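S.K.: pasting the structure only:
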């Protein structure tokens, strides 16, 4: 059994970090929660995203993502489930915004338990078929014949730490008092905007884009 070379590990982690920093559904989930419910709740969303990253990383290195190539319908199921989930989150945010006022906008976030926030982050990344494409490509970069489980675990753990660090930083930034004060002024409109973006991401997944 072979280990992943350290230079390959570093390149893989850097590639993942670049993707994690970029705007997308993961960042939107963390940012909207941080603005609406504060840093503590947003950190649980970040933890959920990091958990999803671990699952994708570990399974891709062990070759599980190739099952989607062997059975294309699995990718369609993932795409439909992911798109529907993002649209569901979006509709909830839009409904909260339509009720008007800071209290209504924040109620949708604060009514969530920590477990629900964690599941929200996990769901956003685990049901994203674009994550499947990324991790399939990553597996081609990182995997060598006869790779051992310890190396797969090391790589997955590294991506998890990177993921949590990135989204915890976003949670901290978007929960700053200055930003939350501005959020309070336009809470209803911002919630509807967040909802529209979630719906857009979901619609793009359903359309296969």
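M.R.: It's in. These figures come from a predicted structure and were not determined experimentally. Numbers count the residues shown, from 1 in each chain.
S.K.: rest of the way, CA atoms for contacts and neighbours
M.R.: Fine.
S.K.: What are the neighbouring residues in contact with residue 51?
M.R.: 122, 160 (Cα atoms under 8 Å, 6 or more residues apart in numbering).
S.K.: this is the comparison structure:
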């Protein structure tokens, strides 16, 4: 039977993975800095749902099937890499946008965010963007499988193991939500948002570079066995 120490071990392992800088947390921080807390929280909700999906896949045993399916995993990695490259392109566009256009946009604290020019993004769009980002990252299922394997007793009877797996999965989902909420709240403070506006071009340029590296890295991993 899984005990509190085992649950804590699983939770700590998952927390380290979830809170570490990566495409999801980087995107969540960027949306929060540039568009405000509401957009960041809704974007984080989309990320949470995508992360939860991979948690269910891992807990149900489908994660191992996915890992063994060469072509399906390859397709998911290529799609995920292309999506990261698209995010890099969007960051480049944001960096190149003139300060005049940036200042003429309505306050993101009071209205739905805008992506570029006159194109408006509703809160639903931010949710979908976050959802797609984590759904397009098949590496998340590996992280889930690694975290869930910590503290679970392989010798326990089947009934106990199922309940333990459900408890661990739900706990990790909650941790994922809290991590994304944390990023949205911290990076949407006024001082951080003002700092982002001052260094917008440099920050977006750096983010574009990181997304580009992550995108090409994921695509490359699709063809390396």
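M.R.: Happy to help now that I have it. Every value quoted in this text rests on a predicted model; they were computed, and no experiment measured them.
S.K.: What TM-score do the two superposed chains give?
M.R.: Between these two chains, after superposing, the TM-score reads 0.86 (TM-score structural alignment, normalised by the length of the first structure); 207 aligned residues with a Cα RMSD of 2.5 Å.
S.K.: All the helices of the second structure, residue numbers only.
M.R.: Taking DSSP state H as the criterion, the second structure carries its helices at 4-19, 23-35, 37-59, 62-68, 70-96, 99-104, 123-135, 139-149, 158-186, 190-198, 200-222.
S.K.: Quick one: closest of those to residue 115 of the second structure.
M.R.: Of all the helices of the second structure, helix 70-96 sits nearest to residue 115 of the second structure, with 8.1 Å by Cα to Cα.
S.K.: what span of the first structure lines up against the closest one?
M.R.: The aligned range for helix 70-96 of the second structure in the first structure is 72-98, by TM-score structural alignment.
S.K.: how far apart are that stretch and its match in the second structure?
M.R.: The superposed stretch 72-98 of the first structure is, by mean Cα distance after the TM-score superposition for the first structure, a mean 1.1 Å from where its aligned residues fall in the second structure.
S.K.: What residues sit buried inside stretch 58-70 of the first structure?
M.R.: By 16 or more other Cα atoms under 10 Å, the buried positions in stretch 58-70 of the first structure come out as 58, 59, 60, 61, 62, 65, 68.
S.K.: who touches it?
M.R.: 74-75, 132, 135-136, 138-139, 142-143, 149, 152-153, 155-156.
S.K.: and if we set it to 6 Å?
M.R.: Among residues not part of stretch 58-70 of the first structure, those counted as contacts by Cα atoms under 6 Å, 6 or more residues apart in numbering are 74, 75, 135, 139, 152, 156.
S.K.: rewinding a little: save the helices of the second structure as JSON lines, and put in distance to residue 115 of the second structure too.
M.R.: JSON lines is the format used below for the helices of the second structure (distance: least, Cα to Cα, whole Å):
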{"stretch": "helix 4-19", "distance to residue 115 of the second structure": "26"}
{"stretch": "helix 23-35", "distance to residue 115 of the second structure": "9"}
{"stretch": "helix 37-59", "distance to residue 115 of the second structure": "12"}
{"stretch": "helix 62-68", "distance to residue 115 of the second structure": "34"}
{"stretch": "helix 70-96", "distance to residue 115 of the second structure": "8"}
{"stretch": "helix 99-104", "distance to residue 115 of the second structure": "10"}
{"stretch": "helix 123-135", "distance to residue 115 of the second structure": "10"}
{"stretch": "helix 139-149", "distance to residue 115 of the second structure": "27"}
{"stretch": "helix 158-186", "distance to residue 115 of the second structure": "18"}
{"stretch": "helix 190-198", "distance to residue 115 of the second structure": "15"}
{"stretch": "helix 200-222", "distance to residue 115 of the second structure": "13"}
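S.K.: Can you tell me how far residue 129 of the second structure is from residue 159 of the second structure?
M.R.: Distance from residue 129 of the second structure to residue 159 of the second structure, counting by Cα to Cα, to the nearest Å: 38 Å.
S.K.: More neighbours: those two, which one.
M.R.: Using other Cα atoms under 10 Å as the criterion, residue 129 of the second structure and residue 159 rank with residue 129 on top: 19 against 9.
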